[in-house]
Every structure is written in C-alpha cells, then in structure tokens.
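S.K.: Next comes the sequence, and after it the predicted model I'd like to discuss.
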Amino acid sequence: MTENPHISVASGFYDALAKGDLDILRGLLTDDVVFHVPGRGPMARDYSGKEAVLGYLSHLAEATTSTLRLEPQDYLAGSDRVAVVLTIHGERDGRTLNDHGLQLFRLSDGKISERSSFPYDPYSVDEFFA
C-alpha cells in the first residue's frame, strides 16, 4: 500500500527536524506558513512566514542544546490535513520534558501551510522553556 502523500510530508518534517536540516524544512513550508504554539510561556504565540517558523524551530534546538525530540507515534490523514500523535522529550538547564500530544498540519500544494500544537500538558511545556 502506498503511503498517503500528506503523511509523507509530515513524516519528512519530523525527519528533517531531527537532523536539524533547515534546507529541507524550508522546502516543506509554504511562504505564508503559520505555526500556532499554545500556552503562556516565552515560546507561545503564532509564528507567521517561513523565516519566523524556521527561527522558532532553530530557537527550540538552541534552547535544548539539540536534545528536543518529537517522535511521531501515529498519523491520521484527511483531504488537506494530517494529525500526528507524538511524544515529546527534551532536556534544558537540568530539567527534563516528557510529554505527549497532537500536532495538526494543514497542507497546500504538497507543503505545510499551518501547524497547530496540542500538548497534553501545556503548562509543563511553558515551565520547561521559561
């Protein structure tokens, strides 16, 4: 069975993120991409545009000295969306983050145009990055 093309894009996003490959990530995003990051912490806000999103992803890697891992468990695909159930692990300043949640991607013309994150415990994510 052939993998859904939307799942391939989302999977490619996580693979490139794990490798820290900004060139591949850049190619997976639309120019007007928006990432919605929930919570009340310093990282929580909407990131609009390719450069803002790449800056956010780079900041995540820097803040965790590249220990942050988003590990997909399941993918659910629709006509223009992919929901990803994932676990989240990271270390920062002697603290550890272990959470799970969901990320919802919207795709346009084979690229990511929007991502919304829904961590199980957004307050623990806020505290981790504070």
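M.R.: In hand now; what should we look at?
S.K.: okay, CA-based contacts and neighbour counts for the rest of this
M.R.: Will do.
S.K.: didn't residue 119 look like it was pressed against residue 98?
M.R.: No. Residue 119 is not in contact with residue 98 according to Cα atoms under 8 Å; the separation is 10.5 Å.
S.K.: When the two are compared, which one has more neighbours?
M.R.: residue 119 (21 against 15; other Cα atoms under 10 Å).
S.K.: The nearest residue to the more buried one once chain neighbours are set aside: what's it in contact with?
M.R.: The shortest distance from residue 119 to any residue other than its chain neighbours is 4.2 Å, reached at residue 101 (Cα to Cα, 6 or more residues apart in numbering). Contacts for residue 101 were tallied using Cα atoms under 8 Å, 6 or more residues apart in numbering; they are 85, 86, 87, 88, 117, 118, 119, 120.
S.K.: Of those residues, just say which sits nearest to residue 34.
M.R.: Nearest to residue 34, judged by Cα to Cα, of the contacts of residue 101 is residue 117 at 11.4 Å.
S.K.: Any idea how many residues pack against the closest one?
M.R.: Applying other Cα under 10 Å, I find that residue 117 has 18 neighbouring residues.
S.K.: residues touching it, list them.
M.R.: 36, 37, 38, 101, 102, 103, 104.
S.K.: now the fourth one: how far from residue 71?
M.R.: Spatial separation of residue 101 from residue 71 under the definition Cα to Cα, to the nearest Å is 10 Å.
S.K.: Overlap in contacts, these two.
M.R.: 86, 87, 88.
S.K.: Name the helix or strand for the second one, please.
M.R.: The one in question is residue 87. Take DSSP states H and E as the rule and residue 87 turns out to sit in strand 81-92.
S.K.: Comparison target below:
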Amino acid sequence: MGSTETLTVARRYVDAIAAKDFAALDGLFAEDIVWHQPGNNQLSGTHRGASAVKEVMGRTMAVSEGTFELAATGAPMVNGAMFALPVHFSAKRQGAALSMDGVDVLRVEDGRIAEVWLFSDVQEDEDAFWNGN
C-alpha cells in the first residue's frame, strides 16, 4: 500500500475518533486485526481479531463508566503502510481520573487497519487507573 492510501485511512481514523463514530472505526479494522495494548492492567496484552478488539473497547468504556475520550493532538505521520498519531486520552471512574498523552502507531493493509500499537506517556499511572488503584 502506498503512502497516499495510508494517509487516506489515517484521516478516516482521525475523523472517526473526533466524531466518536464507533461504527466507522469498526469498519476501518481488518477482521484479523492485531491490537497491542501496553502495560500491566486488565486491558493489556495482544488482542487478535475484530471481536477481541471490540471486547477490549467495551471493557474500556465499562471501567471508565462511559467517560473514555480519545483525541488526535496532531496530524498523522505516514511512513509507507504505517502511520503514527499523537493523541491525548482521558477517563474517569469513581475516585480516579486519567489524563495522558500517547502515540498510536497503526499498520494499514488492503485499505484497512491491520495492526495497532499504543504507547502511553506514563504507563504506571495508566495501569493504576485501569486496575482500580
């Protein structure tokens, strides 16, 4: 896939995030997507397949009591079939709040997002939030 096609997918990803359009996001994911969630918390690990990614997203919303927010903080940076996106994410739950910068790195294949790596600014703080500490 060329950089132009990757940029098109990247822009669709950014637009779907901004609109909180989960159906559009789901449509961008390859059926065999691989999602690398960092850290040592209940969401961490490598999640394989669109249904597994939907499950981890559902748990994210459940733990955060529906407050999880993700926003791009800059333009996507494309390198061949991959793009990096600076992001800010936040969430609240009873007794705790999370507000953090990160970077999402995504690999595009056949016009769909095939693999995702997430990076968080202070992983220990993110782990504490998702683990209920």
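M.R.: Nice, thanks for sending it over. All values derive from a computational prediction rather than experimental measurement.
S.K.: can you put the contacts of residue 101 of the first structure in a markdown table and add distance to residue 78 of the first structure?
M.R.: A markdown table is the format used below for these (distance: Cα to Cα, whole Å):
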| residue | distance to residue 78 of the first structure |
| --- | --- |
| 85 | 14 |
| 86 | 18 |
| 87 | 21 |
| 88 | 23 |
| 117 | 17 |
| 118 | 18 |
| 119 | 21 |
| 120 | 22 |
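S.K.: Keep only those that are still in contact in the second structure, please.
M.R.: Checked against the second structure using both residues aligned by TM-score structural alignment, their matches' Cα atoms under 8 Å, the contacts of residue 101 of the first structure keep these contacts: 85, 86, 87, 88, 117, 118, 119, 120.
S.K.: Number of residues surrounding the nearest residue to the third one once chain neighbours are set aside?
M.R.: Which is residue 87 of the first structure. If the residues on either side of it in the chain are set aside, residue 87 of the first structure comes closest to residue 100, at 4.1 Å by Cα to Cα, 6+ apart. Look at residue 100 of the first structure: counted by other Cα under 10 Å, it has 20 neighbours.
S.K.: quick one: what's aligned to the residue nearest to residue 119 of the first structure in the second structure?
M.R.: Structural alignment (TM-score structural alignment) places residue 101 of the first structure against residue 102 in the second structure.
S.K.: Three-state assignment for that match, please.
M.R.: Following DSSP: H, G, I helix; E, B strand; the rest coil, we place residue 102 of the second structure in the strand state.
S.K.: Select the longest helix from the second structure.
M.R.: Taking DSSP state H as the criterion, the second structure has its longest helix at helix 3-19.
S.K.: who does it touch, helix- and strand-wise?
M.R.: With contacts defined as 3 or more Cα pairs under 8 Å, 6 or more residues apart in numbering; DSSP states H and E, the packing partners of helix 3-19 of the second structure are helix 22-28, strand 69-72, strand 77-79, strand 82-93.
S.K.: If we use 7 Å, what do you get?
M.R.: Secondary structure elements in contact with helix 3-19 of the second structure, counted by 3 or more Cα pairs under 7 Å, 6 or more residues apart in numbering; DSSP states H and E, are helix 22-28, strand 69-72, strand 77-79.
S.K.: closest to residue 8 of the second structure out of the ones you listed?
M.R.: strand 77-79 (10.2 Å).
S.K.: That closest one maps to which residues in the first structure?
M.R.: With TM-score structural alignment as the criterion, strand 77-79 of the second structure aligns to 76-78.
S.K.: buried sites along the matching stretch?
M.R.: Within stretch 76-78 of the first structure, the residues that qualify as buried by neighbour count (16 or more other Cα atoms under 10 Å) are residue 77.
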